[in-house]
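Novice: just coords:
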C-alpha cells in the first residue's frame, strides 16, 4: 500500500472525467514531485505532496482552503453563450509550476475577457513570478480591479498587487464588493450603498454576491438580489450611466514638473492676494515677496525630486475658503446701504467664485490615476476643515477691529457680559462646531440618524448627487440669517457667530473636490444642488427668524 504524510492531501475523483480535469489543470500548477498520481483498486488517485493551508474558523463556520484546481471551460462557454461577460478571478497557488499563468492568456482570448479581479489575499504569481502575471495583463490589455476596503478608503491589500499595478502602468479600476454590506438586512439600504458607490466614489465595477439573510429562504434571497440588481441598473441608466459598454482605459500619465510649477505659482499669487487684503502691505514689501516666492517655486518644482501635490491641495483647501471669507467680511462691513437681496446675491458670488478657484486647484493638483483610483488619497481633511475656521476668526478681528485693535478687542470681549441673544447664538455655534468636526474626515465620530438617512435617500432620488449637509443645513442658512440680522441690528457679534457657520459650508464646498475619485462633473452637480436647496432653506431660515422675532417681542 501507499503511505502518505498526514499533512498531504489525497484526492479520489468520482469518475474518469473528473480525474482528467484534475490532472490536466493541477499539472499546470504543481511539479511532478508535488503532484503524484497512482492507481488504487482500479481508480486513479492524486496525492498533493505540498503544504496545504489548514481550514480556519470564521464566525463559527469552518472555511476550507480553495485548491484552485483550474477553470471549467465548458461551464465558461455555456455562460458566455447565455450572454454573460466573463471576468477572470484567479488566485495564487501553493505549487511551484507557473504554466497555469500562461493559460490565462488563452482564456482571455477565447472568452474575450477584459477584466481581472484577483481572488484571495495573494495575487497569482506571488512572490517570484509577478512579472509573468504582469505580462498577461499588458499583452492582453486587461483592466485590473482593485477592491475597495470596507471603510471605503484605499483598496484591499492583496499581497503583490502594489508591485503588479505599478509595473503594469496602473491599468486599474475600482471594485465595490457587496460582501461589505452583508451586515445590512434591509434590501433598500443595500441598494443605496451601491448607488453611492458609483455616484459618490466613482466605482465602476460591482462584485455582486447573492443576499444571504439567514431569516429568509434561499429562493427569497435570490429573488431579492435579482430585483435589487434590476432596480440598480434602471437607476444608473436614468442618471446617465451606460451599463452595457466596456470601461474606458484611464490615462496613467502623471503630471510633470511644469504642471506642479503652475499650480504652486497660482497658490503663490492667491496667498499674496490674501495677505494684501489682510495687511495692506506697501508695494515695496510685496514685490520682494513675489520674487522670493517665484524663485522658491522654481527650486521646489524643477530642481528637486520631491512631490508636493498633497501639500498644494491642502494649501488650496485652506487658502481659498479663508480668502472668500475675508472678501465677504469687507463687503458686509462696508455695504449696509444695499438691500438684503443684493447683499445675499453678492455674498453668494464672492463665496462661490473664490472657492471655485480652490476647487479647480485641488482637482488639478491631484489629477493623476493614483488619486482618481484612490490608491493615494487626500489626507489633510481635518486640517482643511479646522484651519479656515481659525483664519476666519483672525480675518474678522482684522476687518472689524484693525490690526492694532485685536488685543484690545479680546480684552474687552472677555470683560463684557453678553446678552441672551448672543449667548444663544454662541450655544448654537458651539453645537454646530462639534457636529461639524465630528462628522468631518474619512471616519465620522457621530453616527448618522435614521432621519438623515431617509433625507439622503430623498435627495439622491431628486439629484444626480445629493448635496452636502454641512452646506444646506449649516452654511446657507447661516449666510441668509447673517445678512438679514446684521443688516437689521448692525451687531458685529452676529457676523462672528454666524460667519463661522457660513465658513463651515464654504469649506465643505471645496472639500468635496478633494475626493478626486468622484467625477468632477458629479462634484459640480453636487455643489449646484447644494446651492439650490441651500437657497430654499436659507429663505425658510429668514422666515423662521422673522417669526421668532415677532414671538420674542410679544413675549417681552
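Specialist: Noted; the coordinates are in hand. Only a predicted model underlies this, so the values are computations on that prediction, with no experimental measurement involved.

Novice: use CA for all of it now, contacts and neighbours both
Specialist: OK.

Novice: tally of neighbours for residue 391?
Specialist: Neighbour count of residue 391, defined by other C-alpha atoms under 10 Å: 19.

Novice: doesn't residue 322 make contact with it?
Specialist: Yes: contact criterion C-alpha atoms under 8 Å: residue 391 and residue 322 qualify, at 6.1 Å.

Novice: packing partners of the helix or strand where residue 235 lies?
Specialist: In the assignment (DSSP states H and E), residue 235 maps to helix 218-238. For helix 218-238, the packing partners by 3 or more C-alpha pairs under 8 Å, 6 or more residues apart in numbering; DSSP states H and E come out as helix 187-199.

Novice: contacts for the helix it packs on?
Specialist: If you take C-alpha atoms under 8 Å, 6 or more residues apart in numbering as the criterion, helix 187-199 is touched by 176, 178, 181, 184, 203-204, 206, 224, 228, 232, 236, 457, 464-465, 518, 522.

Novice: at 7 Å instead, please
Specialist: Helix 187-199 is touched from outside by 181, 184, 203, 204, 228, 232, 465, with contacts defined as C-alpha atoms under 7 Å, 6 or more residues apart in numbering.

Novice: ok, stretch 63-81 next?
Specialist: Residues outside stretch 63-81 that contact it (C-alpha under 7 Å, 6+ apart) are 22, 25, 26, 53, 54, 55, 56, 57, 86, 93.

Novice: if we go to 10 Å?
Specialist: Contact partners of stretch 63-81, identified using C-alpha atoms under 10 Å, 6 or more residues apart in numbering, comprise 21-29, 52-57, 82, 84-86, 88-94, 100, 103-104, 107, 110-112, 120.

Novice: take those and keep only those in helices.
Specialist: Among these, the ones falling in helices (DSSP state H) are 21, 22, 23, 24, 25, 26, 100, 103, 104, 107, 110, 111.

Novice: please compare the first structure with the one that follows:
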C-alpha cells in the first residue's frame, strides 16, 4: 500500500488536526467559561465627581454602577497622598500639629507625625492600622484623638505606603462592590510590618477585596516578592496583572502568583495627554483589549483634559457605551475570576511535531533533497512513530518545544505560500489550499502553547520574527533553484545587476525592515493607519491584519494574473515574495496565545475573503485601466 504525496500530506494534517483539537479543548472551554470583563474605577474619582456635581458619593456611584461599573479601586496612601489631603488626617511634622498638640510631646519638631481626630469616620481603623504598620512609632492619646510620631522622615515616606484608605474600603463594603486594592511600595526593613497590615486588611475586608495590585515604581517588598505572594495565596486573592507594566518586581510577583492572575488594561492620564488620545480612541482601546487580548479588568478614568458642564454625565455615558460594546461582543460585564491551571498537552506536542516533520519533508521534496512522489505504508508508519517520539521530547523539554514551534511556524508559512503560488492555473485551489494548510498548522502550534502560562503572557513565543523572514528566503531560494524565476542564483550573481532589480530589492528590503520594526511596536504605527484600523473593526468586528488584506492576498492574485498573462517575467518574483506575507501573518496570529481562539479564526477568515476582494479590484483596475493606458502611452512614445 502506497500513498501519493497529496494523500500522505492529507493524512498527516488530519492526524495533526485531531491531536490539536484534543489539546485545544481546555483552552476553548476556559475562554468560553471566562468570557467576561469587569469595568473598574478609582474611589478617588468617585469623590471628585461627587464634589464637582455637588452630590453624595453614594448617588454618584449608584449611577455609575447602573451604567456598568463592576468594581472599585481603593489604594494604600503614600506620604505624598497624605500631604495633599487625601485622608481626613493631619500628616506633617510635629511642629505643624494643630492646636499646639506638638508642644508637650518632647519630640523633635521635624519628626514625621500623624494626627487622627476621634470624630472622623474610621478613626479606630486608622489607629489600629498604624500600630501594625509602624510598631516602633510613639503613640500619644489626646482628648481629641491620637497622635503618632513615626520612626521615619517625611522624605522616606514620600513614595512608600503609610495607611490604607479605610473610607474607600468601608464605602465599598456598604455598597457591596468588589474592590481591587493597590498596595503601595515599602522600604525593605518595613516589609514584614506591611505584610502584617495587608494580612489584616484581607481578613477584615474579605467580603469586598477581590484582587490586589502593587502600585508605584516597585512592588511592595521588592526585590523579594515572596512575602507578598504568600499573604495573597493564603487569602486566596489574585493579583491584577497590569498590561505592559514596567514596574520593578511585577514579573516576579506574577510568576509567584500563577495562576491567580487577572489581566488589567489602563491608560494613564499622562499617556492620554502625551499621545493626544481622544475619548473615542480610549473606548476602542478598551474594547480591543477585551476582545482581542482577553483582558479581564478595564480601568476607566474621567477625562482630565476635556471640559464639560456635567463631568458625571459625560463619564456615565462613557461607561454605558463601553458596557454596551462589551455585551455586543457577547462579553459579560462582571467581576471576573482567574483561569484554573493546566499544563502543556502531549497531544499538542504531537500535533506540532507532525506538522514540523511534514513541512521539512515537503520542502525537502521541493528542493529535490527528498523524493515524495509516492510514500509507502512502512514509510508513513515510520514517519508517524518519529513524530510521536519527537512529540514526547517537545512535551518534556520546553527548550525543544520553543525551537520546534519557531521553525514550524517559519516552514509552515513557506510551504503554505508555495502551495498557493504553484496553483496559478487554478487560482481558487491555490487560495483555498494555502489557507487551509496554514490554518491547520497554526492550530497545531496554538495547541502546543495553549495553557495559561502563555495565555497570560508570562512566557512569550520567540518565533514571530523568524516567521516573517524565513518564508521570504525559502521562496526566493526555491524560485531560483527550480527556475520559477527565469534565472538561476548563479546567473543572477555573475551578471551585471539591472536598475529595475536594484530598485525592487531596495524596496523589498525597506518593506521587510518596516515589517520587522513594527512587529510588536505600536509606537511606529501612524495615526492614519490607526483610524483605518478602527474603521475596519467597526465594520468587520475581527479586523484583518494589514499584511494580509493590503499586501499578501492582493500580491498573490497579481502573481496569478502576470503568470497566466506571461507578463513581467523578470520582475514578477516580487509578487511571489510579497504573497508570503499573507501566510506569515496568518501563522503568526495563532502564535498570539493570549488572543481568544474564536477571534483568531474569525480574523483570519476575514483577512482571506477581504484580501481576495481587494486583490480582485486591483486586478480589474490594472487590466481595464492601467494596461490600456500603458499601451497607448508606449505607442505614443514609439511613434
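Specialist: Okay, I see it. Small disclaimer: the values here were computed from a predicted structure and weren't measured.

Novice: any idea what the TM-score comes out to?
Specialist: With the length set by TM-score structural alignment, normalised by the length of structure 1, the two chains reach a TM-score of 0.81; 518 aligned residues with a C-alpha RMSD of 3.6 Å.

Novice: ok, of the contacts of helix 187-199 of structure 1, which come out buried?
Specialist: Among the contacts of helix 187-199 of structure 1, those classed as buried by 16 or more other C-alpha atoms under 10 Å are 203, 204, 228, 232, 465.

Novice: can you name the two of those that are farthest apart?
Specialist: Largest separation among those by C-alpha to C-alpha: 228 and 465, giving 19.8 Å.

Novice: so what's the nearest residue to residue 139 of structure 2 once chain neighbours are set aside up against?
Specialist: Among residues not flanking residue 139 of structure 2 along the chain, residue 148 sits closest, at 4.7 Å (C-alpha to C-alpha, 6 or more residues apart in numbering). Applying C-alpha under 10 Å, 6+ apart to residue 148 of structure 2 gives the contacts 91, 94, 112-116, 127, 130-131, 134, 137-141.

Novice: pull out the buried members of the residues you listed.
Specialist: Buried among the contacts of residue 148 of structure 2 (16+ other C-alpha under 10 Å): 91, 94, 112-116, 127, 130-131, 134, 137, 139.

Novice: now go through these and say which are in strands.
Specialist: 91, 112, 113, 114, 115, 116, 139 (DSSP state E).

Novice: ok, the buried ones among the contacts of helix 187-199 of structure 1 vs residue 343 of structure 1, which is closest?
Specialist: residue 465 (28.7 Å).

Novice: from residue 614 of structure 2, how far off is the equivalent of the closest one over in structure 2?
Specialist: When structure 2 is aligned by TM-score structural alignment, residue 465 of structure 1 is paired with residue 542. Distance, residue 542 of structure 2 to residue 614 of structure 2, by C-alpha to C-alpha, to the nearest Å: 17 Å.

Novice: equivalent analysis for residue 265 of structure 2, please.
Specialist: Taken as C-alpha to C-alpha, the span from residue 265 of structure 2 to residue 614 of structure 2 is 34 Å.

Novice: how about residue 105 of structure 2?
Specialist: Counting by C-alpha to C-alpha, the gap from residue 105 of structure 2 to residue 614 of structure 2 is 80 Å.

Novice: ok, the two, which is more surrounded?
Specialist: Comparing residue 105 of structure 2 with residue 614 by other C-alpha under 10 Å, the one with more neighbours is residue 614, at 17 against 14.

Novice: surely the more buried one touches residue 606?
Specialist: No: the pair formed by residue 614 of structure 2 and residue 606 falls short of the contact definition of C-alpha atoms under 10 Å, at 11.9 Å.

Novice: joint contacts of the two?
Specialist: Here residue 614 of structure 2 and residue 606 have residue 549 as joint contacts, going by C-alpha under 10 Å, 6+ apart.

Novice: what's the mean deviation for the helix holding residue 235 of structure 1 versus structure 2?
Specialist: Superposed on structure 2, helix 218-238 of structure 1 shows a mean distance of 3.1 Å to its aligned residues (mean C-alpha distance after the TM-score superposition for structure 1).

Novice: for that helix, buried residues please.
Specialist: Neighbour counts over helix 218-238 of structure 1 (16+ other C-alpha under 10 Å) mark 221, 222, 225, 228, 232, 233, 236 as buried.

Novice: check contacts around the counterpart of the fifth one in structure 2.
Specialist: For residue 232 of structure 1, the aligned residue in structure 2 is residue 322 (criterion: TM-score structural alignment). Contacts for residue 322 of structure 2 were tallied using C-alpha under 10 Å, 6+ apart; they are 39, 67-69, 282-284, 286-287, 298, 300, 328, 333.

Novice: Throw the residues you listed into a markdown table and include distance to residue 9 of structure 2, thanks.
Specialist: Formatted as a markdown table, these follow (distance: C-alpha to C-alpha, whole Å):
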| residue | distance to residue 9 of structure 2 |
| --- | --- |
| 39 | 47 |
| 67 | 54 |
| 68 | 51 |
| 69 | 52 |
| 282 | 46 |
| 283 | 45 |
| 284 | 42 |
| 286 | 42 |
| 287 | 40 |
| 298 | 45 |
| 300 | 50 |
| 328 | 41 |
| 333 | 45 |
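
Novice: buried only: go through those residues for me.
Specialist: Neighbour counting with 16+ other C-alpha under 10 Å marks 39, 67, 68, 69, 282, 283, 284, 286, 287, 298, 300, 333 as buried within the contacts of residue 322 of structure 2.

Novice: and which of these is nearest residue 361 of structure 2?
Specialist: Comparing these against residue 361 of structure 2 with C-alpha to C-alpha places residue 287 closest, at 42.5 Å.

Novice: would residue 206 of structure 1 count as being in a helix?
Specialist: No: according to DSSP: H, G, I helix; E, B strand; the rest coil, residue 206 of structure 1 belongs to no helix; its state is strand.

Novice: tell me who's in contact with it.
Specialist: 145, 147, 174, 175, 176, 177, 178, 194, 197, 198.

Novice: map it onto structure 2.
Specialist: That one, residue 206 of structure 1, aligns with residue 298 by TM-score structural alignment.

Novice: helices of the stretch 401-550 of structure 2, start to end?
Specialist: Listed in chain order, the helices of the stretch 401-550 of structure 2 (DSSP state H, counting those that start in this stretch) span 427-448, 452-455, 464-481, 489-494, 499-518, 527-540, 546.
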